[in-house]
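J.: can't give you the sequence, but here's the structure:
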C-alpha cells in the first residue's frame, strides 16, 4: 500500500481530479491510499440530477463548491471537519459493491479509538445507530476506487441547509430528519482531539493493517496532469451540472439499491429522449443503456423486447429486470 500525499490541498475539484488521475495513471501493480479534506462543498453522485439535490440559492449565497464525483451513490456535504479516504486497488469483480471489505480497516481503527463502529445498510458506517460515514465505489477496467467520508467535526446544520434531501430517503432510514440520523466522530471520543490528530491516528492504524506501507509525493509532471484533468472535467458546468433533459414523463421509485428517477420524452408514441438519475451503485455507465431507448415505441412489449439481452444489474446492482420495466412503463404524464 502506498499513501499519496495531497500536499494539504482543500479544493474539492483538485482532490477529485487527483483521485481519478491516480486511478487511471498510476502503476496497477500497487494499491494506493489517499486522504483529503475539502472546503465547504457538495459532492454529487455520478448519476444524480444536481439541480434537484442542492439548495441552489443557499449554495450560491454561501459560495459552496458543487462537484460531481465519478462514483455512484448520493450527494454529501463536505467541509473542513470532514476527512475523506480513498482506496485505489485492483478488483476481480467480487470486490465491486463489497463495501465491507474496504470499510473493515477503517472500522477497526475507529473501534480501537473506543467507538462502537459498524457497517450498516448499503454503504454507511454507523456509531450507536448514527451515521458517521458514507462510502461509494467506481471501477474502470480492472482498477477501482473505494472512497468515503468521515464526519469528524462537520457543521451538521450546513448539511441540512445545503442539500435537498428527499423525504422518502429519510423515511426509508427510519428517521424524522437528516440531523437526527447523522453525528460527528468527535461526539463519541472520550478525549477531545483535532482533525489533524485524528488523521494521523487513522493513518497509523491503517499502516498496521497493511505492511509494507510507504508515502509518495507526486512529481511536477504528475501534478500538471492532475490540474489538466481538473480543468477539462471537474471545473466544467457540463460535468458538475449537466444539461437537464426535455421530458414529459417522470417516474421514480426507491428500491433497496437506492432511488431510480427516470425522465422520458415521448413524441408520437416513440421515445425521443431518456435520462436516468439516482443514488444507486452500478458498474456500467448509464449512457449506453439510455441510448438504447431512443426511437423505441413507448409500449411495454417493445421495451421488454429491447431489454431481452441487457443485464440490468450491471447498471443498477441487484435490481430485478421486471421492476425496472414496470418503472419505465406506465408512468404518469407530468407536462
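T.: Here it is on my side, so go on. Only a predicted model underlies this, so the values are computations on that prediction, with no experimental measurement involved.
J.: going forward, measure contacts and count neighbours with C-alpha atoms only.
T.: Fine.
J.: could you pull out the helices for the protein?
T.: Along the chain, counting by DSSP state H, helices occupy 12-25, 50-53, 56-61, 99-112, 156-162, 167-172, 178-181, 195-209, 220-229, 237-240, 286-293, 300-306, 313-316, 321-328.
J.: Comparison target, given below:
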C-alpha cells in the first residue's frame, strides 16, 4: 500500500484525485492507497445524488463565493476546509473479502479509524453505516462515503479537529434524512471537533495498514489521468 500525503491547490483537484487513483487501480487491477489531505479553501461537496437546492443555502454560498461541487461517492452534503482532515482509501476486494460487502467494509475500515483514535484518548463509537461520534454525547466528528468499483473500492472520510463549525450551520440546511442518534439536534449541537494532533492520527492510522512506500507528490501518469478527468468530469 502506498501512502499519499498530498493536498492540491484547488477543491476540484482534491476531489478528482481520489477518482483518478480508483480509475488507475481498476485499470491495472493492482495497487492500494491511503491518502491524507486538507483543504485551505472552504467549499461545499454534494454526494453523488445530492441536490444543492435541497441541501445548501445557495444564496449564502454565492454571496461568500464558496464553491458547491459534487463527488462521485454517495453520502450527504458536507463543508470542507481548514481543520477538516480527509483520509481516502483505495482497497482491493480480492485481498480482503470483507470489502466485498458494503456493511462489512465500513465496519472494517472505520474499526481501524476508531482504534487509531482510541490510542489518542478519543472515546468514540461507530454509528452505521458511515458515522463516527463521541461516546459521551454522541456528537459526530467523522462522516464517510464510498464509491465501489468492480475490483476496488474508494472509501473516504472526514475528521473534524479544528474546523469552524459555524460554517456548517451557515451553508447547510437541516437534512431531511437524519440518523436516529442525531435526535433532531441542530448542526451546532450535533457536530463537534475532537482534540487531536492530525499528524499523530496519521501515524496511528498508517500503522494499521501495510504501508510500503510514502509519496508527497503526484506521479506523471497520475497527472495525465487527473488532467483528463478535470476536462471530462
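T.: Okay, I see it. Source: prediction; values computed, not measured.
J.: Put one on top of the other, what's the TM-score?
T.: Taking TM-score structural alignment, normalised by the length of the second structure as the basis, the two superposed chains have a TM-score of 0.87; 222 aligned residues with a C-alpha RMSD of 2.0 Å.
J.: for the helices of the first structure, which one ends up most surrounded?
T.: helix 12-25 (a mean of 21; mean count of other C-alpha atoms under 10 Å).
J.: Mean deviation, it versus the second structure?
T.: Compared with the second structure after the fit, helix 12-25 of the first structure shows a mean deviation of 0.8 Å (mean C-alpha distance after the TM-score superposition for the first structure).
J.: So which elements touch that helix?
T.: The contact analysis (3 or more C-alpha pairs under 8 Å, 6 or more residues apart in numbering; DSSP states H and E) places helix 12-25 of the first structure against strand 65-68, strand 82-90, strand 143-151, helix 220-229.
J.: Tabulate these in CSV, adding columns for distance to residue 131 of the first structure.
T.: As requested, those are exported to CSV (distance: least, C-alpha to C-alpha, whole Å):
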stretch, distance to residue 131 of the first structure
strand 65-68, 22
strand 82-90, 13
strand 143-151, 9
helix 220-229, 32
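J.: Residue 325 of the first structure is nearest to which of the ones you listed?
T.: Across these, residue 325 of the first structure has its closest neighbour in strand 65-68 (27.9 Å, C-alpha to C-alpha).
J.: just how off-centre is the closest one within its chain?
T.: In this view, strand 65-68 of the first structure has its centroid 12 Å away from the chain centroid, taken as C-alpha atoms, centre = their mean, to the nearest Å.
J.: List of residues touching that strand?
T.: Applying C-alpha atoms under 8 Å, 6 or more residues apart in numbering, the external contacts of strand 65-68 of the first structure come out as 12-13, 39-46, 59, 234, 239-241.
J.: How about stretch 214-225 of the first structure?
T.: Identification of contacts with stretch 214-225 of the first structure by C-alpha under 8 Å, 6+ apart yields 1, 2, 3, 4, 5, 6, 7, 21.
J.: quick one: the residue in the second structure sticking out farthest from the centre from residue 170 of the second structure, how far?
T.: Ranked by distance from the centre of the second structure (C-alpha atoms, centre = their mean), the top residue is residue 63, with 26.0 Å. To residue 170 of the second structure, residue 63 of the second structure is 12 Å away according to C-alpha to C-alpha, to the nearest Å.
J.: again, but for residue 207 of the second structure
T.: Computed with C-alpha to C-alpha, the distance linking residue 207 of the second structure and residue 170 of the second structure is 37 Å.
J.: Same question for residue 178 of the second structure.
T.: 18 Å.
J.: got it, and residue 217 of the second structure?
T.: Counting by C-alpha to C-alpha - residue 217 of the second structure and residue 170 of the second structure are separated by 34 Å.
J.: And residue 46 of the second structure, by the same measure?
T.: Computed as C-alpha to C-alpha, the residue 46 of the second structure to residue 170 of the second structure distance reads 16 Å.
J.: again with residue 19 of the second structure
T.: According to C-alpha to C-alpha, residue 19 of the second structure stands 29 Å off from residue 170 of the second structure.
J.: do residue 74 of the second structure as well
T.: In terms of C-alpha to C-alpha, residue 74 of the second structure sits 23 Å off from residue 170 of the second structure.
J.: Find the nearest non-adjacent residue to the residue most central in space within the second structure, please.
T.: Taking C-alpha atoms, centre = their mean, the centroid of the second structure lies closest to residue 157, which sits 2.4 Å from it. Leaving out its chain neighbours, the residue that sits closest to residue 157 of the second structure by C-alpha to C-alpha, 6 or more residues apart in numbering is residue 144, at 4.1 Å.
J.: contacting residues around the one you found?
T.: 75, 130, 131, 155, 156, 157, 158.
J.: which ones are touching the nearest residue to the third one once chain neighbours are set aside?
T.: Taking C-alpha to C-alpha, 6+ apart as the measure, residue 131 of the second structure lies nearest to residue 143, with 4.8 Å between them; neighbours along the chain are not counted. Contacts for residue 143 of the second structure (C-alpha under 8 Å, 6+ apart) come out as 130, 131, 132, 157, 158, 159.
J.: Just tell me what residue 144 of the first structure corresponds to in the second structure.
T.: Residue 144 of the first structure maps onto residue 153 in the second structure, with residues paired by TM-score structural alignment.
J.: doesn't residue 92 make contact with that match?
T.: Yes - counting by C-alpha atoms under 8 Å, residue 92 is a contact partner of residue 153 of the second structure at 6.7 Å.
J.: and for these two, which residues touch both?
T.: residue 99.
J.: Which residue comes closest to residue 49 of the first structure once chain neighbours are left out?
T.: residue 277 (5.9 Å).
J.: Need the counterpart of residue 194 of the second structure in the first structure.
T.: Aligned by TM-score structural alignment, residue 194 of the second structure pairs with residue 185 of the first structure.
J.: What is the burial count for that match?
T.: Using other C-alpha atoms under 10 Å, residue 185 of the first structure is surrounded by 24 other residues.
J.: Now do the contacts for the closest residue to it other than its chain neighbours.
T.: Using C-alpha to C-alpha, 6+ apart and skipping residues adjacent in sequence, the residue nearest residue 185 of the first structure is residue 152, 4.6 Å away. Residue 152 of the first structure makes contact with 81, 82, 83, 132, 184, 185, 186, 195, according to C-alpha under 8 Å, 6+ apart.
J.: Of these, which qualify as buried by neighbour count?
T.: Neighbour counting by 16 or more other C-alpha atoms under 10 Å classes 81, 82, 83, 132, 184, 185, 186, 195 among the contacts of residue 152 of the first structure as buried.
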